[in-house]
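Pasting a predicted model and its sequence here:
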Amino acid sequence: MKKKNVLNLIKYHVERNESAFRDEAIEIARRFDAIGDHQLAEYIMGFIAESNLYIPQASEFESDFLKSINVKVVDPLNLPIETTDNIKGVINAVNHKIGITKFLFEGFPGTGKTEAAKHVARLLKRSLFYVDFDNLIDSKLGQTNKNIAQVFSEINKIPYPEKTVVLFDEIDVIALDRINSNDVREMGRVTSAILRELDRLNDLNKDIVIIATTNLYKNFDKALSRRFDAIINFNQYSKEDLVEVAEFYFSSFSKNFKNVSKDARLLKKILNTSNQLPYPGELKNIIKTSLAFSDVNNGYDYLRRLYNNIIGNLEQTSLEQLHILGFTVREIEKLKGEPKSTIARKLNEGNK
């Protein structure tokens, strides 16, 4: 180690430049390793890892099939209590360090599986890599198998596996039931390759956390599902949960719209009137587009659009039907755009 290294360490510490401090420390460790002092080099690198100064980044790990995901900025999770508790259980299991490191998140699209994986990595203070299936799947016979072997080879080469989570997002594309697949032989070979590599991973690398997600658990290969230590079901939203999710998104998005007249009560009534609310992923888009597409000259137009997106056919729904559903005259005015006095008169005439 040279004087320059010492001065740089002091400088970066005073400047609170953690990234530069880390890089300088790594460079010092490499120099000790180069001159044969491997024990000291390992001690320095171990200290950096334990202090959470070193978290592998995409720029430090080159891979054909693994891509880095930034987990410093993630969307808030709006999961049911039971699912949230299971996510906490995943984090606890990893922190116990007893070899429970492979998890399958199953549920319909838009239920929060991928975002939950990001939060798991963030809370564990680990880097997150996802498997790029676009490059993995190959039309050439047998090439996908070779690519799978290459993926796991790259996983085993990741520096500091105890600081890493690997995400197989929508693993359905390569892991559907070998019996029900249209191309039985090829799908069977691909799934068998994954089984084999997961078993090898158990022997070679027990520190890396593996998370897979699937939208099609009913068609998931049963032998593969048994390779995971725990399976978390994300289809546990009650209607009350989904109403709360929608209210959260509305509160978040509406802040950006100056011409929107907020009516939380009517919003909630529309949501509760729906027979079946969509899952959070779709619900988020519905709330966002209802606000974005609304008439800037009509502060309540977003409610009309929300009604049509959630329930449908507002234009064909009569004033009487809306009244029967529990909407007040004032609320019907906001939805229909007719004067309150006109609505009241029509309702009175209809009751005669």
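The structure has been received and is ready for your questions. Computed from a predicted model, the values in this text were never measured in an experiment. Numbering: from 1, shown residues only.

C-alpha only now, for contacts and for neighbours.
Will do.

Off-centre distance for the longest helix belonging to the chain?
Counting residues, the longest helix found in the chain (DSSP state H) is helix 184-204. With Cα atoms, centre = their mean, to the nearest Å as the basis, helix 184-204 stands 25 Å off its chain's centre.

What of stretch 216-235?
With Cα atoms, centre = their mean, you get 17 Å for stretch 216-235.

Any buried residues in it, and which?
216-217, 219-221, 224-225, 227-228, 230-235 (16 or more other Cα atoms under 10 Å).

among these, which two are most distant?
By the measure Cα to Cα, R227 and N235 form the most distant pair in the buried residues of stretch 216-235, at 21.4 Å.

OK, contacts around the residue nearest the centre of the chain?
Central residue of the chain (Cα atoms, centre = their mean): E115, 1.6 Å from the mean position. The contact partners of E115, by Cα atoms under 8 Å, 6 or more residues apart in numbering, come to V74, D75, L77.

hold the first one in mind and look at this next one:
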Amino acid sequence: MKKKNVINLIRYYAEKNDPAFREEAYEIARDFDASGDFQLSEYIMALMSSANAFVPQMHEDQMTFFRKIAPSHDSLPLPTPIEKDVIGIINAIQRNMGINKFLFQGAPGTGKTESVRQIARILERDLFCVNFDTIIDSKLGQTQKNIVTLFDKINHFTCPENTIVLFEKMDIMGQVQPAMLKGLDNLKEQITIIATTNHFKHFDKALSHRFDLIVDFNRYTQEDLQEIAESILNNFLDDLKIAGRNPRLFRKILGLNKKLPSPADLRKIIKADVTFSEATIECDYLKNIYKSFVGSAPDDLHKLQTQGFTVREIEILSGISKSQVSRILNGDGQTKNAFKEHQKCHSLNATNLLFHKPKKKINLAEVYRKAEEEIVWR
């Protein structure tokens, strides 16, 4: 630390120039770090971080290019390789060593934005997402000016060490603007930026080289997706207080689908299937899940048997008792016909319930009374 650093600190404090005061303090911390006094450097960093914990990041008039995003408190199951990368990013941010620009790339629904929200929660940081609709302008040269203004606002955040800036779907800008490259190059070390893209193949190489780490979110195996689906299902069953669980049958159903959808789509499908199920019927949600992942209703008992389901599992999926299932599968023609009639009647009853008015109930006592009156009259 030099004399000018002390003078600058006193001057900035007297002028109430908080951003300049903090920047000078960080400069002193970096100087101590470079000279090998790591403990004092970390102590200064910790003081600056705790001192700004309750200071608002920006005022309303500064929110033109941003929208604040709430951190996520939902569980986020990730494959081990991606999870390790995310943990590594958290460690890098906490160490304040200038590794502060990260790019998440992968197909839609693979957990890129959700991971950013989880990082913000774990680090207890405010998360601001750049609103590109306000950045991109059809006027010649205006987009460049907006980008310059954007980075100026980012570099003048009140508490940069308590902030994460998300550039979601960064490829939406199309052609890379020189101002974007310059802004990333001149970004303050205390600012953490995480960008996401769904189209990394078309991502500008000059832009990708500005990031310290690129995390690939396309590393889900079929086994990973099955484990994630099971975790999602258990969470929804817990939320709705549904006791019936049959993880073995659930995994069998998923195994019939050779290419499971993305984690985001899995969440949507399973949520709908559980929500629309009948809570009073044991594992009724599994019928809906079978239909969603196989593409047909579980009403063909022989097909279910061919797919490897046991008699008990077929009973759960079809709603037919084990004894009837056994007789049908063993070739009892009379039971088969009865089962077909049962299905036909069930279908007609459902149709009547939906599209027809219910028929009036016949009062037999009234019928007998009228018949007796007619006989007496005659």
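It's in. None of the values given here were measured: they were computed from a predicted structure.

Filter the buried residues of stretch 216-235 of the first structure down to the ones in helices?
L224, S225.

Surely I48 of the first structure is in contact with Y54?
Yes - checked against Cα atoms under 8 Å, the pair I48 of the first structure and Y54 is within contact range at 5.7 Å.

neighbour count winner among the two?
Taking neighbours as other Cα atoms under 10 Å, I48 of the first structure and Y54 compare with Y54 leading, 21 against 16.

who touches G326 of the first structure in this structure?
Neighbours of G326 of the first structure in contact, by Cα under 8 Å, 6+ apart: none.

From T335 of the second structure, how far off is the equivalent of it over in the second structure?
Structural correspondence for G326 of the first structure with respect to the second structure (TM-score structural alignment): G308. According to Cα to Cα, to the nearest Å, G308 of the second structure stands 22 Å off from T335 of the second structure.

How many residues are close by the residue lying closest to S127 of the first structure once chain neighbours are set aside?
In space, S127 of the first structure comes closest to T164 once its chain neighbours are excluded; the distance is 4.8 Å by Cα to Cα, 6 or more residues apart in numbering. Applying other Cα under 10 Å, we find 23 residues neighbouring T164 of the first structure.

does T164 of the first structure really touch L128, like I thought?
Yes - counting by Cα under 8 Å, T164 of the first structure touches L128, with 6.0 Å between them.

what residues are shared contacts of those two?
In terms of Cα under 8 Å, 6+ apart, T164 of the first structure and L128 are both contacted by the residues A121.

In the first structure, mark out all the strands, start to finish.
66-69, 102-106, 127-131, 164-168, 209-214, 230-233 (DSSP state E).

Save these as a markdown table, and put in distance to D199 of the first structure too.
A markdown table is the format used below for these (distance: least, Cα to Cα, whole Å):
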| stretch | distance to D199 of the first structure |
| --- | --- |
| strand 66-69 | 20 |
| strand 102-106 | 11 |
| strand 127-131 | 18 |
| strand 164-168 | 16 |
| strand 209-214 | 12 |
| strand 230-233 | 16 |
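
The ones you listed: which one's closest to L9 of the first structure?
So among the strands of the first structure, strand 127-131 is nearest, using Cα to Cα, at 24.5 Å.

I'd like to know which elements the closest one is packed against.
With contacts defined as 3 or more Cα pairs under 8 Å, 6 or more residues apart in numbering; DSSP states H and E, the packing partners of strand 127-131 of the first structure are strand 66-69, helix 113-123, strand 164-168.

can you tell which of those is closest to Q143 of the first structure?
With Cα to Cα, the closest approach to Q143 of the first structure among those belongs to strand 66-69: 17.2 Å.

Give me the residues contacting that closest one.
Q57, A58, S127, L128, F129, Y130, V131, D132, V151, E154.

before we move on, the earlier item: spit out the contact partners of the residue nearest to S127 of the first structure.
P56, A121, R126, S127, L128, F129, I208, V209.

swap the cut-off to 6 Å and go again
R126, S127, L128, I208 (Cα atoms under 6 Å, 6 or more residues apart in numbering).

ok, of the residues you listed, which one's closest to I310 of the first structure?
L128 (35.0 Å).

quick one: the nearest residue to the closest one once chain neighbours are set aside and A93 of the first structure, what's the gap?
Spatial nearest neighbour of L128 of the first structure, excluding adjacent residues (Cα to Cα, 6+ apart): V165 at 4.8 Å. Separation of V165 of the first structure from A93 of the first structure (Cα to Cα) stands at 14 Å.

Sounds good, over and out.
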